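Enquirer: I'd like to go over a predicted model; first the sequence, then the structure.
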Amino acid sequence: MPNPIRSNQISRRNLLKFGAAALGTSAVAATLSPGCSNIRANQPPEIPDNLSPDDALTLLMEGNQRFVSETRLNPHQTFVRLTEVAEHQTPFASRLSCADSRVPVEIVFDRGFGDLFVVRQAGNLVTPEETGSLEFGTAVLGSQVVMVLGHERCGAVTAAIKGGEFPGQIGSLVAAIAPALATSQGQNGDALENAVKANVYWQVKQLKKSPVISELITDGKLKVVGGYYDLDTGEVELLN
């Protein structure tokens, strides 16, 4: 049976043409120097139109540090911003996050309307639907970085470790996490934390199999990383 992704794959040029026609372009008020180091104190960090994948990741992690240190700037959370992005969106980053209610992505990274393209599912799993969503967020909308974000004490990973029978479709989530668990066997430290991180690594690996995602990475236009969110401190650890 032919691979539906490959058989129906459209070129990045056509994707961008479609995105430009459907979504338009967005003017940006300021530019950042390399490393995004010129963000002024107490000023919402603006997003440049020449953002690189490394700069996008820096913006994300700086936002998380503001959250952790209780110095949030709450950028792009006004009604003015809401109206600015009502017609067009150009999120600088995409996120595949667990659906856990304790991981509110925009708050954790101190961002607002139109900044992040967020896909959420229990266990932060890469399925065909999630992959397609992230292909759209990157190839069409222009996100420069994708983070697969797992978190401390993940219930879906806990269920996969315990095993057993589950009602409804919960078992499908557990089955999708199971292959990652084998990679964490025998590691030192907390077994659940190791399993959560192993699942993040596994899902990153699956996401990079997308021909659309892999082409963007090869061209230096996208970075795909893993992250681990600490429920107790609010800090995100980069997983490379």
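Expert: Everything's here; your move.
Enquirer: hey, let's count contacts and neighbours off CA atoms from now on
Expert: Fine.
Enquirer: gap between the spatially most central residue of the chain and Thr71?
Expert: If you average the C-alpha coordinates of the chain and look for the closest C-alpha using CA atoms, centre = their mean, you land on Arg95, 1.6 Å from that point. In this structure, Arg95 and Thr71 are separated by 22 Å, where distance is defined by CA to CA, to the nearest Å.
Enquirer: related to what we said a few turns ago, ok so the residue nearest to the centre of the chain is a strand residue?
Expert: Yes - with DSSP: H, G, I helix; E, B strand; the rest coil as the criterion, Arg95 is part of a strand.
Enquirer: show me where this structure has its strands.
Expert: According to DSSP state E, the chain carries its strands in the segments 93-97, 116-120, 145-151, 223-229, 236-239.
Enquirer: tell me which of those strands sits most buried.
Expert: Sort the strands of the chain by mean neighbour count, taking mean count of other CA atoms under 10 Å, and strand 145-151 sits at the top with a mean of 28.
Enquirer: report all helices and strands that that one contacts.
Expert: When contacts are defined as 3 or more CA pairs under 8 Å, 6 or more residues apart in numbering; DSSP states H and E, strand 145-151 sits against helix 53-68, strand 93-97, helix 191-207, strand 223-229.
Enquirer: what lies in contact with the second one?
Expert: Contacts with strand 93-97, where a contact means CA atoms under 8 Å, 6 or more residues apart in numbering, come from 56-57, 105, 115-125, 130, 134, 137-138, 143-150.
Enquirer: if we go to 7 Å?
Expert: Contacts of strand 93-97 from elsewhere in the structure, counted by CA atoms under 7 Å, 6 or more residues apart in numbering, are 56, 115-121, 124, 134, 137, 143-150.
Enquirer: can you check stretch 229-237 too?
Expert: With contact meaning CA under 7 Å, 6+ apart, stretch 229-237 is reached by 64, 68, 108, 149-152, 227-228.
Enquirer: residues in contact with Glu46?
Expert: Applying CA under 7 Å, 6+ apart to Glu46 gives the contacts 29-30.
Enquirer: next: Arg66.
Expert: Counting by CA under 7 Å, 6+ apart, Arg66 has contacts Arg72.
Enquirer: against Val236, how distant is it?
Expert: Counting by CA to CA, the separation of Arg66 from Val236 is 12 Å.
Enquirer: what's the closest non-adjacent residue to Gln77?
Expert: Gly112 (4.9 Å; CA to CA, 6 or more residues apart in numbering).
Enquirer: hmm, I was thinking of Leu57
Expert: Leaving aside its sequence neighbours, Leu57 sits nearest to Val145 (CA to CA, 6+ apart; 6.3 Å).
Enquirer: just to check, the one you found is in contact with Leu222?
Expert: Yes - assessed by CA atoms under 7 Å, Val145 is found in contact with Leu222 at 5.4 Å.
Enquirer: presented hereafter is structure B, for comparison with structure A:
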Amino acid sequence: MNFDRRAGHEPATPAPARTSPARRALLRTGLTGAAVLGTGVALGATPASAAARRRPRPSTPEEALRELAVGNRRWRTFREQHPDETPDVRQSLTSGQHPFALVLGCIDSRVPPELVFDQGLGDLMTVRSAGEVLDEAVLGSVAYGVLELDIPLVLVLGHQSCGAVKAAVQADQNGGHLPAHIQYIADQIAPNIDRTKEGDARVDATIDANVRAVRSRLAGEPDLAAKVATGDLAVVGARYELTTQRVHRLT
């Protein structure tokens, strides 16, 4: 993966008023879980940021990108380690989590981020929607990972042969209407269709254009943009090739 270069900074936009420390602590407790197995509610449970890991947690965007790059190299060369699955790690995670990256990917069953990057329990926060489409639930999930868990990297991961993008391109070409809520997905992808290409090349180019558009929108969200501007966060677009299992960065 060409993740050695830092993501470009988006213009900073003034962030809304910050959540109070007490409220942030409440959110962390409620959404990461304060119960320890077999003991009920754990008074004084370890905070999310202190969850134990057997490997050092990447704390900067550059370190997080390197960790993903190394993991993807293991995956595509069939040298997976399946880290952070030991009994000790599982027990430590009952009191909180501290993932080092958030991956927004497609729902495609061939592209599970934990496998593609050879990461384990507590390492990645993953959000998945067809074609990486954003809605309020997805935006809120990404914001939670960044603002409440201090995740330093958001990776928007598209992939070769994306069915959601193909359906959107075909519907755009033939004027058809997709069933039920699938049309919503196509409508969100449609503005990113690359009409300079034809056939399969149009689908392939649109996959990349869609990733770039989603990345730009996330990086422009006020709360996220403020962290990008200070260097505490990178929002990066990337693509997974099914034929080689390689992830590479989209600039």
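Expert: Yep, that arrived. None of the values given here were measured: they were computed from a predicted structure.
Enquirer: overall similarity of the pair, as a TM-score.
Expert: Put the two chains on top of each other and the TM-score (TM-score structural alignment, normalised by the length of structure 1) is 0.82; 216 aligned residues with a CA RMSD of 2.4 Å.
Enquirer: give the residues shared as contacts by Val145 and Leu222 of structure 1.
Expert: Listed contacts common to Val145 of structure 1 and Leu222 are Pro53; contacts here mean CA under 7 Å, 6+ apart.
Enquirer: what about the helices in structure 1?
Expert: For structure 1, the helices identified by DSSP state H occupy 4-7, 12-23, 53-68, 79-84, 105-108, 128-135, 155-162, 170-181, 191-207, 211-218, in order along the chain.
Enquirer: output the contacting helices and strands for the first one.
Expert: The one in question is helix 4-7 of structure 1. With contacts defined as 3 or more CA pairs under 7 Å, 6 or more residues apart in numbering; DSSP states H and E, helix 4-7 of structure 1 has no helix or strand neighbours.
Enquirer: state the distance from the equivalent of Thr206 of structure 2 over in structure 1 to Gly123 of structure 1.
Expert: In structure 1, the residue paired with Thr206 of structure 2 according to TM-score structural alignment is Ala195. As for Ala195 of structure 1, its distance to Gly123 of structure 1 is 11 Å (criterion: CA to CA).
Enquirer: try Ala191 of structure 1
Expert: Where Gly123 of structure 1 is concerned, Ala191 of structure 1 sits at a distance of 16 Å (CA to CA).
Enquirer: which one of those two has more residues nearby?
Expert: For Ala191 of structure 1 against Gly123, the residue with the higher neighbour count under other CA atoms under 10 Å is Gly123, and the figures read 28 against 15.
Enquirer: residue contacts, whatever residue of structure 2 lines up with Phe109 of structure 1?
Expert: Structural alignment (TM-score structural alignment) places Phe109 of structure 1 against Phe117 in structure 2. With contact set as CA under 7 Å, 6+ apart, Phe117 of structure 2 has these partners: 68, 71-72, 75.
Enquirer: next, count neighbours for Thr218 of structure 1.
Expert: 10.
Enquirer: same question for the one 4 residues further on.
Expert: The burial metric for Leu222 of structure 1, expressed as a neighbour count using other CA under 10 Å, is 24.
Enquirer: does it touch Ala139 like I think?
Expert: No - Leu222 of structure 1 is not in contact with Ala139 according to CA under 7 Å; the separation is 9.3 Å.
Enquirer: pull the contacting residues for the closest residue to Arg212 of structure 2 other than its chain neighbours.
Expert: In space, and not counting its chain neighbours, Arg212 of structure 2 is closest to Gly237: 6.1 Å by CA to CA, 6+ apart. Taking CA under 7 Å, 6+ apart as the contact definition, Gly237 of structure 2 lies against 155-157, 211-212, 215, 249-250.
Enquirer: report the separation between Ala209 of structure 2 and Leu224 of structure 2.
Expert: Between Ala209 of structure 2 and Leu224 of structure 2 the distance is 21 Å, computed by CA to CA.
Enquirer: and the two? which has more neighbours close in?
Expert: Neighbour totals were compared for Ala209 of structure 2 and Leu224, and Leu224 leads with 24 against 19 (other CA under 10 Å).
Enquirer: just give me the match in structure 2 for Pro75 of structure 1.
Expert: Pairing criterion TM-score structural alignment: the partner of Pro75 of structure 1 within structure 2 is identified as Pro83.
Enquirer: and for that match, the neighbour number?
Expert: The criterion is other CA under 10 Å. On that basis, Pro83 of structure 2 has 16 neighbouring residues.
Enquirer: ok, it to Arg249 of structure 2 distance?
Expert: Relative to Arg249 of structure 2, and taking CA to CA, Pro83 of structure 2 is found at 24 Å.
Enquirer: same question for Leu178 of structure 2.
Expert: To Arg249 of structure 2, Leu178 of structure 2 is 31 Å away according to CA to CA.
Enquirer: residues in contact with the aligned partner of Ile151 of structure 2 in structure 1?
Expert: Alignment note (TM-score structural alignment): Ile151 of structure 2 maps to Ser143 of structure 1. Contacts of Ser143 of structure 1 were listed using CA under 7 Å, 6+ apart, and they are 91-94, 137.
Enquirer: roughly how far does Ser143 of structure 1 sit from Pro167 of structure 1?
Expert: For Ser143 of structure 1 relative to Pro167 of structure 1 (CA to CA), the value is 36 Å.
Enquirer: okay if I get the helices and strands packed on strand 145-151 of structure 1 as TSV plus distance to Ala159 of structure 1?
Expert: Putting these into TSV (distance: least, CA to CA, whole Å) gives the following:
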stretch	distance to Ala159 of structure 1
helix 53-68	28
strand 93-97	17
helix 191-207	10
strand 223-229	18
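Enquirer: which residue in structure 2 aligns with Val85 of structure 1?
Expert: Alignment of Val85 of structure 1 against structure 2 is given by TM-score structural alignment, with Leu93 as its counterpart.
Enquirer: ok, that match touching Ser49?
Expert: No - here Leu93 of structure 2 does not reach Ser49: they are 10.8 Å apart, not a contact under CA under 7 Å.
Enquirer: who has more neighbours, those two?
Expert: Just comparing Leu93 of structure 2 and Ser49: by other CA under 10 Å the higher neighbour count belongs to Leu93, 22 against 14.
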